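In: this is the structure alone, sequence omitted:
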């Protein structure tokens, strides 16, 4: 199947994935991790992209982010990729690419899917067996959302603030959401949508995007469309 055109819109949340080439590590120690996040912070501020959630794993990164301009996330990721690769290659005496092609991204229907996407991102280290609880992993935004620390990289989404009127209420409500986990079908849905560039949302959300952008948002199989029954009947030879 053909890949959908990349669709990125200002003011809309996006799930972003960047992976190491051939699943190779993109960070080798805590200094690498801190440098990567520092660079992400600078590039996000420069390109006016709000980061709502993140997790930096050994060989990939997940972000939940909203740009102020359509190309904000692309410009942020391109700048981040170039700057970090130069630094990483110099530190380790290597050359060549670090990334598995271009980053992947998908629009998220905020009202229905944003909080679930946050859980998907911040539960990654637990699913990978790297820690017993998501807030124990130091290279994600989870501890911030649970009130364990203040993360300068994070610009909380309005839907996170709507979880409660006080920090304590929001943290307690989000703790309960994390404890619910994420069903496997939803986890696969978030992964596949980002990897294939497919927006994720309700039928109404997808229709509004299609109307706004005039882009096809549903992949169609290659080749000629299959004939309907009436068309097939019309093409039958006349009886002798």
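Out: All right, it came through fine. Note that the coordinates shown come from a computational prediction; the quantities given were computed from them, not determined experimentally.
In: contacts, neighbours, all on C-alpha from now
Out: OK.
In: next up, the contacts around residue 105.
Out: Residues in contact with residue 105 (CA atoms under 8 Å, 6 or more residues apart in numbering) are 6, 14-17, 193-195, 197.
In: separation between the closest residue to residue 190 other than its chain neighbours and residue 47?
Out: Once flanking residues are discounted, residue 190 sits nearest to residue 117: 7.0 Å by CA to CA, 6 or more residues apart in numbering. Going from residue 117 to residue 47 by CA to CA, to the nearest Å gives 23 Å.
In: so which of these two has more stuff around it?
Out: Higher neighbour count among residue 117 and residue 47: residue 117, with 25 against 19, using other CA atoms under 10 Å.
In: buried residues, stretch 94-107. List them.
Out: Buried positions in stretch 94-107, judged by neighbour count with 16 or more other CA atoms under 10 Å: 98-99, 103-107.
In: what's the span of that stretch from first residue to last?
Out: In stretch 94-107, first residue to last residue: 35 Å (CA to CA).
In: how about the residue nearest the centre of the chain: what's its closest non-neighbour residue?
Out: The centroid of the chain falls nearest to residue 15 when counting by CA atoms, centre = their mean (2.0 Å). With sequence-adjacent residues excluded and distances taken as CA to CA, 6+ apart, residue 15 is closest to residue 64, at 4.8 Å.
In: next up, a second structure to put side by side with the first:
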């Protein structure tokens, strides 16, 4: 696979990243595929001196990574059957481009080996939007964490509380991390998340407030326009007037 042309990502900045399967095909066939992708993004967020051909020779396994140089920090993710979303912070120049190249090549090789296929798996270059403020971060992560509701299979008349519990139980998302719970494969930077999100309970209420709606409604430009006024978001963000955690 040819590498993507480097883009002008800025070290220290945050980005909403998205990619999906070519022709909208399913890229996560079962639990093993989901978990392997999570292990892949955890591995390649650090600079890896090994070549990809050495990393996955004849079987779909990953070597240990060199954790001395971090390319990106992962702050949010959701994996869906045919696409995924990430929120990344670039930590060194070129970090996001290299990270995205490496995970695309590595996971495509894994997928093709497991399914005995050839060719590209992802639909061209990944898409990216800058996340410019804590308010935007909250809006984007809520949108990402509500993605699994796209295929909520129970009756549309289910109580919001039932949907909320189902959303928490979705295993291929960082939502539980934001609620202070553990997940099986956790590549997220908890320190950065805790610096932005004031209270897991308030964040949960913020997400559940939109569980009955289309999660992307009103924020098309982030995915970049804040739907709610700052006063509603302030209590969730550390360092605001409503935050009493530092008193």
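Out: Looks like it came in fine. Computed from a predicted structure; not experimentally measured.
In: now the TM-score, please.
Out: The TM-score (TM-score structural alignment, normalised by the length of structure 1) is 0.70; 184 aligned residues with a CA RMSD of 2.2 Å.
In: before we move on, back to that, any idea how far the equivalent of the residue nearest to residue 190 of structure 1 over in structure 2 lies from residue 219 of structure 2?
Out: When structure 2 is aligned by TM-score structural alignment, residue 117 of structure 1 is paired with residue 140. Applying CA to CA, the value for residue 140 of structure 2 to residue 219 of structure 2 is 8 Å.
In: elements contacting the host helix or strand of residue 144 of structure 2?
Out: Residue 144 of structure 2 belongs to helix 134-145 when assigned by DSSP states H and E. The contact analysis (3 or more CA pairs under 8 Å, 6 or more residues apart in numbering; DSSP states H and E) places helix 134-145 of structure 2 against strand 72-80, helix 200-208, helix 230-233.
In: out of the ones you listed, deepest packed?
Out: strand 72-80 (a mean of 24; mean count of other CA atoms under 10 Å).
In: residues in structure 1 aligned with the following helix or strand past that strand?
Out: Scanning forward in sequence from strand 72-80 of structure 2 by DSSP H and E, the next helix or strand is strand 83-90. Residues 60-67 of structure 1 are matched to strand 83-90 of structure 2 when aligned by TM-score structural alignment.
In: on that earlier part again, wait, the match of residue 117 of structure 1 sits on residue 220?
Out: No: look at residue 140 of structure 2 against residue 220 with CA atoms under 8 Å: they stay out of range, at 10.1 Å.
In: nearest to residue 171 of structure 1, of the buried residues of stretch 94-107 of structure 1?
Out: residue 107 (25.6 Å; CA to CA).
In: buried members of the contacts of residue 105 of structure 1 into ChimeraX, please.
Out: Of the contacts of residue 105 of structure 1, the buried ones can be selected in ChimeraX as follows, counting by 16+ other CA under 10 Å:
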select :14,15,16,17,193,194,195,197
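In: give me the three-state assignment for the corresponding residue of structure 1 for residue 130 of structure 2.
Out: By TM-score structural alignment, residue 130 of structure 2 lines up with residue 107 in structure 1. Assigned with DSSP: H, G, I helix; E, B strand; the rest coil, residue 107 of structure 1 falls in the strand class.
In: mean per-residue distance, the lengthiest helix in structure 1 to structure 2?
Out: The longest helix of structure 1 (DSSP state H) is helix 72-92. For helix 72-92 of structure 1, the mean deviation from structure 2 after alignment is 0.7 Å (mean CA distance after the TM-score superposition for structure 1).
In: show me which residues of that helix are buried.
Out: Of all the residues in helix 72-92 of structure 1, those buried under the rule 16+ other CA under 10 Å are 72-77, 79-81, 84-85, 88.
In: please apply the same query to stretch 5-25 of structure 1.
Out: Buried, per 16+ other CA under 10 Å, within stretch 5-25 of structure 1: 7-9, 12-20.
In: again with stretch 200-213 of structure 1
Out: Using 16+ other CA under 10 Å as the test for burial, stretch 200-213 of structure 1 gives 200-201, 205-206, 209.
In: from these, pick the one nearest residue 27 of structure 1.
Out: Each of the buried residues of stretch 200-213 of structure 1 was checked against residue 27 of structure 1 using CA to CA; the closest is residue 200, at 29.4 Å.
In: just checking, that closest one touches residue 193?
Out: Yes: using CA under 8 Å, residue 200 of structure 1 makes contact with residue 193 at a distance of 6.4 Å.
In: what do the two both touch?
Out: Residues touching both residue 200 of structure 1 and residue 193 by CA under 8 Å, 6+ apart: residue 106.
In: residue 143 of structure 2 and residue 77 of structure 2: what is the separation?
Out: Going from residue 143 of structure 2 to residue 77 of structure 2 by CA to CA gives 11 Å.
In: am I right that the residue nearest to the centre of structure 1 is in contact with residue 113?
Out: No: counting by CA under 8 Å, residue 15 of structure 1 does not reach residue 113; the two are 10.5 Å apart.
In: for residue 76 of structure 1, what are its contacts?
Out: By CA under 8 Å, 6+ apart, the contact list for residue 76 of structure 1 reads 40, 43-44, 46-47, 49.
In: neighbours around the closest residue to it other than its chain neighbours, how many?
Out: The shortest distance from residue 76 of structure 1 to any non-neighbouring residue, by CA to CA, 6+ apart, is to residue 43 (5.3 Å). By other CA under 10 Å, 22 other residues sit near residue 43 of structure 1.
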